[in-house]
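got a structure for you, letters missing:
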């Protein structure tokens, strides 16, 4: 359940906060200056289900490229800026729907004020981001190291600074690669911050370790009703971030839609290459526009029909052949090599049934 007291914030054509659903975000890993490459990646991410995209803006050329990128995409674009306040101003002028800054590394108060005034002029939100790795020395000394309390104090200090400049169109992000520290920090800040929270486990790792750490951390945080946008940060193809984010939200009941694939673990009764088949099915369903359908992939014909009875449709493998199952009932038997395509055709024609 979302925190209803959270302020609503508009990012382009997406509204977050309040009772709005948790939005899925990712970040491009192309050079933003390369407009074609960046646009192509964003379009692929859109198709996968990304709802907000962030691009790094390390140069003035990257800031100026945003206007060209914006013309060719359909989701809000967030400009990620560090150190140089002039890049933040240029990004806003070139159409960024939101900017992400850490006021602590932008420079003195006057420079932060210039960014705030430009955001106010264009009416776009500022995401105040603080990572555990960039915690100020004074707060590290105060709390005896990097702590959840220190991260929260740092973030709120920066929020209050921008509020003092007469601006409250804000989103807040506090991240750590330490999962339990990140959880505690979100629990603390949720009690004091009225603004939408962007949640993620930063530097979580590769597709394997990053998915596990993100699922645990995001699961605990979101289950408490904390968080309005999420990113599953992975060292890998950004498309994997979207797949994982959708599955996390669906598993928690925060998002419906799409096709859910369930599969049994392998055992001595398995008479088919279940691992390969399950992965093929998971990949195959990505481009099929069905909502709230559960597909089961079972390894044997002995228990397959019974285990798949809660699924809408499923397949179970045998020796050189397999079964097509609907609601636990065997529909037909097909050759092993025809299983995948048979399932695909059934799903493609699902709406006609």
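All right, it came through fine. Quantities reported herein were computed from a predicted structural model and do not represent experimental measurements. Residues are numbered from 1 along each chain as shown.

hey, let's count contacts and neighbours off CA atoms from now on
Noted.

so how far is the helix or strand harbouring residue 284 from its chain's centroid?
Residue 284 is located in helix 274-284, with elements delineated by DSSP states H and E. How far helix 274-284 lies from its chain's middle: 23 Å, per C-alpha atoms, centre = their mean, to the nearest Å.

Give me the contacts around that helix.
Residues from elsewhere that reach helix 274-284 (C-alpha atoms under 8 Å, 6 or more residues apart in numbering): 261, 263, 266, 297-299, 317, 340, 344.

What residues sit buried inside that helix?
274, 277-278, 281-282 (16 or more other C-alpha atoms under 10 Å).

got these as a markdown table, with distance to residue 105 columns?
Converted to a markdown table, these look like this (distance: C-alpha to C-alpha, whole Å):
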| residue | distance to residue 105 |
| --- | --- |
| 274 | 51 |
| 277 | 49 |
| 278 | 46 |
| 281 | 46 |
| 282 | 42 |
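
try it against this one:
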């Protein structure tokens, strides 16, 4: 089990829930745009958010952003440790540095002193795109990825700094898995999981679900980010669904059949229409295309419909309640989800 850290209002590691992260893709110095995106992410379920800090203006903008948002802000730093120090002084709750490009040890030591004074955590985040050549020559890529992070951790520890989160990300699923397994055997710091440069929506969903899901099932990982080339809100939604699928989060879900020639209703359209409402109300709702297997396969759901030639049968906990016409399916389901959740046993 990992040790527990407190980052602003979040407890990370130990027996605490796995924390969902994302990263803004706005220019950090465009404060209002960044605040809007952070609030959108928070509404979707994001619990920590990372912002890029490529320059002094971005670092100083954190102070203004912090006044308008309610989740911890992580400053993402590359190359210039002075930007990390400025971000800390501007109110960043955590700093992320990359062992591949932060520079000589004295810079890390100087950063550690300031972070310690301000009570700010540091995430040492290595990735496959910035491995040192001597590490690649000495180790296989997964081990090189892990050792790059561990070397930076050792420098921080020599400074008496232990408020550390560690991550090792590759764009390759197997390398990511092996690197994090290696790290988990060496240290007990909280581990941040993700597949870097995972690609667009479908590719990222597959790669992230495999790597993150596998590691979480092995008890490795305390916080996650699904990286998508696109809207970061989608990252949060997928992360939530990964945790829910592993029974690490409890929230509502729609279960829906894959459809076949027996299908009598538009399963996909109905499921998509009610999905957000179902998740919000913490129910399981089944949308099944026909009655052949529909009622049996959806029998564990709180509410369900199974298509018939003339409409659908409505069932609760596997028991048929009534039949409804096709044009009323969404309306009936919505009413039950909104008004009857407290009566479902």
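Perfect, thanks for sending it. Since we're looking at a predicted model, the values are computed, not measured.

farthest-separated two in the buried residues of helix 274-284 of the first structure?
With C-alpha to C-alpha as the measure, no two of the buried residues of helix 274-284 of the first structure lie farther apart than 274 and 282, at 12.0 Å.

which residues of the first structure does stretch 313-322 of the second structure align to?
The counterpart of stretch 313-322 of the second structure in the first structure, using TM-score structural alignment, spans residues 323-332.

typed the wrong thing, it's stretch 104-118 of the second structure
Alignment note (TM-score structural alignment): stretch 104-118 of the second structure is matched to residues 108-122 of the first structure.

What is the distance between that stretch and the centre of its chain?
Offset of stretch 108-122 of the first structure from its chain centre (C-alpha atoms, centre = their mean): 28 Å.

on that earlier part again, report the buried members of the contacts of helix 274-284 of the first structure.
The neighbour count (16+ other C-alpha under 10 Å) marks 261, 263, 297-299, 317, 340 as buried among the contacts of helix 274-284 of the first structure.

and the aligned partner of residue 255 of the first structure in the second structure, what helix or strand is that in?
Superposed on the second structure with TM-score structural alignment, residue 255 of the first structure falls opposite residue 249. Using DSSP H and E, residue 249 of the second structure sits in no helix or strand.

And residue 41 of the second structure, by the same measure?
helix 31-44.

now for the helix or strand just after that helix, which elements pack on it?
Proceeding N to C from helix 31-44 of the second structure, the next assigned helix or strand is strand 48-52, under DSSP H and E. Where contact means 3 or more C-alpha pairs under 8 Å, 6 or more residues apart in numbering; DSSP states H and E, strand 48-52 of the second structure is packed against strand 19-23, strand 73-77.

just the helices in the stretch 51-200 of the first structure please.
60-70, 85-93, 103-106, 109-122, 137-143, 148-164, 179-190 (DSSP state H, counting those that start in this stretch).

Which position in the first structure pairs with residue 19 of the second structure?
Residue 19 of the second structure maps onto residue 23 in the first structure, by TM-score structural alignment.

that older thread, mind putting the helices of the stretch 51-200 of the first structure in CSV, distance to residue 232 of the first structure included?
CSV is the format used below for the helices of the stretch 51-200 of the first structure (distance: least, C-alpha to C-alpha, whole Å):
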stretch, distance to residue 232 of the first structure
helix 60-70, 23
helix 85-93, 24
helix 103-106, 24
helix 109-122, 27
helix 137-143, 27
helix 148-164, 20
helix 179-190, 13
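
what about those helices, which gets the closest to residue 216 of the first structure?
helix 179-190 (7.7 Å).

which bit of the second structure covers the closest one?
Using TM-score structural alignment, helix 179-190 of the first structure pairs with 173-184 in the second structure.

ok, average deviation of the matching stretch from the first structure?
Following the fit onto the first structure, the mean deviation recorded for stretch 173-184 of the second structure is 0.9 Å by mean C-alpha distance after the TM-score superposition for the first structure.

For the residue most central in space within the first structure, give me its contacts.
For the first structure, the residue nearest the mean C-alpha position is residue 231 (3.2 Å; C-alpha atoms, centre = their mean). Residues near residue 231 of the first structure by C-alpha under 8 Å, 6+ apart: 24-26, 198-200, 241, 245.

Format the residues you listed as a markdown table; extra columns: neighbour count and distance to residue 288 of the first structure.
A markdown table is the format used below for those (neighbours: other C-alpha atoms under 10 Å; distance: C-alpha to C-alpha, whole Å):
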| residue | neighbour count | distance to residue 288 of the first structure |
| --- | --- | --- |
| 24 | 22 | 19 |
| 25 | 26 | 21 |
| 26 | 26 | 22 |
| 198 | 25 | 29 |
| 199 | 27 | 29 |
| 200 | 28 | 28 |
| 241 | 27 | 19 |
| 245 | 26 | 18 |
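
Now for the nearest residue to residue 304 of the second structure once chain neighbours are set aside, how many residues are close by?
Of all residues not flanking residue 304 of the second structure in the chain, residue 286 sits nearest, at 4.3 Å (C-alpha to C-alpha, 6 or more residues apart in numbering). When neighbours are counted by other C-alpha atoms under 10 Å, residue 286 of the second structure registers 28.

Next, residue 286 of the second structure: secondary structure please.
Secondary structure, DSSP: H, G, I helix; E, B strand; the rest coil: residue 286 of the second structure is strand.

Next, the contact list for the equivalent of it over in the first structure, please.
Using TM-score structural alignment, the equivalent of residue 286 of the second structure in the first structure is residue 296. For residue 296 of the first structure, the contact set (C-alpha under 8 Å, 6+ apart) comprises 261-263, 308, 311-315.

which of those has the most neighbours?
Neighbour max across the contacts of residue 296 of the first structure (other C-alpha under 10 Å) = residue 315, 32 neighbours.

which residues sit in contact with the nearest residue to that one once chain neighbours are set aside?
Once flanking residues are discounted, residue 315 of the first structure sits nearest to residue 324: 4.7 Å by C-alpha to C-alpha, 6+ apart. Residue 324 of the first structure makes contact with 313-316, 330-334, 339, 342-343, according to C-alpha under 8 Å, 6+ apart.

Just confirm residue 324 of the first structure is within a helix.
No - going by three-state DSSP, the assignment for residue 324 of the first structure is strand, not a helix.

so how far is residue 305 of the first structure from it?
With distances taken as C-alpha to C-alpha, to the nearest Å, residue 324 of the first structure is found 9 Å from residue 305 of the first structure.

Need the overlap of contacts for these two.
Common neighbours of residue 324 of the first structure and residue 305 (C-alpha under 8 Å, 6+ apart) are 316, 330.

circling back: okay, the contacts of residue 231 of the first structure in CSV with distance to residue 225 of the first structure next?
Below are the contacts of residue 231 of the first structure laid out as CSV (distance: C-alpha to C-alpha, whole Å):
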residue, distance to residue 225 of the first structure
24, 16
25, 18
26, 21
198, 13
199, 12
200, 14
241, 21
245, 16
